[in-house]
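Visitor: make a model of this:
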Amino acid sequence: MCFYDQQIFTCGDHKWGRFRAHCNKEYRTGETCGMKLIFEASRVGTKCQMCKKHEVIWRKIAQAHERVKRWESEGINPVSTDKEWDNIAQWQRELQDINMMRHTKMRSI
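Guide: Model prediction:
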């Protein structure tokens, strides 16, 4: 139960900061017990890296959908649209991975 700073992002996620103080259970110099308690929590005015990455991927998917829609209306090569659909599917898998990481992180608190 050693004490650490904590940063809380606008999205509600958090990040552990630097080490601040030892607890009374740890007697070895320079070692921590492994349990983290909050010494000081500070709010950060930005979103976490996972949320930023999530937004970037959503923008890529929206742009790809727009391109596919335009290409299909113009009658452009269907091979290009198939490749773009493959890219969209890959980005959607990345979004699922990000959501899974977020849920496991929130469950581990």
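Visitor: please count neighbours and contacts with C-alpha atoms only from this point.
Guide: Will do.
Visitor: how close does Pro78 get to Ala62?
Guide: To Ala62, Pro78 is 19 Å away according to CA to CA, to the nearest Å.
Visitor: show me where the protein has helices.
Guide: Secondary structure of the chain by DSSP state H: the helices cover 49-74, 78-107.
Visitor: tell me which of these lies nearest to Gly30.
Guide: Evaluated over the helices of the chain, closeness to Gly30 peaks at helix 78-107, with 27.0 Å, by CA to CA.
Visitor: residue at max distance from the center of the protein?
Guide: Ranked by distance from the centre of the chain (CA atoms, centre = their mean), the top residue is Gly75, with 37.6 Å.
Visitor: enumerate every residue touching Phe39.
Guide: For Phe39, the contact set (CA atoms under 8 Å, 6 or more residues apart in numbering) comprises Phe3, Tyr4, Asp5, Gln6, Arg20, Ala21.
Visitor: next, the structure of the following sequence, for comparison with the previous one:
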Amino acid sequence: MCFFEQSLWACGLFKWGNMRNQCLKEKRIGKTCGLRLIYATTYHKGPCKICQDLSRKSRRVQKMNSDIARWRLDGNRPATIEATGEELRLLQNSVRNLQTRHLAGTIFGSKRQSENDAKPSVKRRVVARRPAVGEQL
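Guide: Sure, this is the predicted structure:
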């Protein structure tokens, strides 16, 4: 039962902060037992980083859609419409990826609960054995 700081945004997304108190179960310095408890929560009124990126990119998508509609009415910019359409598809994929990350609960590239904290890595040594007398390879 290790205690960590937590940041919580208005959208419900949270991020684990620094470790504040280590439990007695884990004897190694800097290692955790895998159970994260909240020491203190910092509330942020504004949107999280993912929400900011989503709003910025969705405004850009709206602008591109209005530009393409205006250019189609003019009828004299087929190359610009095609290039902007391709850029619009890439931007829409990026928006979908951000929405998926937000629903999955990841922020700033880290996951809500790290599997590495729960299971310490063990390096195993592979030893080649000699064949017994009369045994074939």
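Visitor: re earlier: can you flag the buried ones in the contacts of Phe39 of structure 1?
Guide: Among the contacts of Phe39 of structure 1, those buried by neighbour count (16 or more other CA atoms under 10 Å) are Phe3, Tyr4, Asp5, Gln6.
Visitor: so which of those are in strands?
Guide: Those of these mapping onto strands are Phe3, Tyr4, Asp5, Gln6, per DSSP state E.
Visitor: nearest to Thr32 of structure 1, of these?
Guide: The nearest member of these to Thr32 of structure 1, counting by CA to CA, is Phe3 at 9.3 Å.
Visitor: quick one: that closest one and Cys23 touch, right?
Guide: Yes - using CA atoms under 8 Å, Phe3 of structure 1 is in contact with Cys23, at 7.1 Å.
Visitor: redo the ones in strands among the buried ones among the contacts of Phe39 of structure 1 as CSV? Include distance to Val56 of structure 1.
Guide: Listed next are those as CSV, based on distance: CA to CA, whole Å:
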residue, distance to Val56 of structure 1
Phe3, 34
Tyr4, 31
Asp5, 29
Gln6, 26
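Visitor: contacting residues around the spatially closest residue to Phe19 of structure 1 that is not a sequence neighbour?
Guide: Nearest residue to Phe19 of structure 1 in three dimensions, chain neighbours excluded: Tyr4, at 4.5 Å (CA to CA, 6 or more residues apart in numbering). Taking CA under 8 Å, 6+ apart, we find Tyr4 of structure 1 in contact with Trp16, Gly17, Arg18, Phe19, Arg20, Ala21, Lys36, Leu37, Ile38, Phe39, Glu40.
Visitor: just the buried ones among the residues you listed, please.
Guide: Buried members of those, counted by 16+ other CA under 10 Å: Gly17, Lys36, Leu37, Ile38.
Visitor: burial measure for Ser7 of structure 2, as a count.
Guide: Neighbourhood size, Ser7 of structure 2 [other CA atoms under 10 Å]: 14.
Visitor: quick one: it from Arg77 of structure 2, how far?
Guide: Using CA to CA, Ser7 of structure 2 is found at 48 Å from Arg77 of structure 2.
Visitor: centroid-nearest residue for structure 1?
Guide: Short answer for structure 1 (CA atoms, centre = their mean): Met50, at 1.6 Å.
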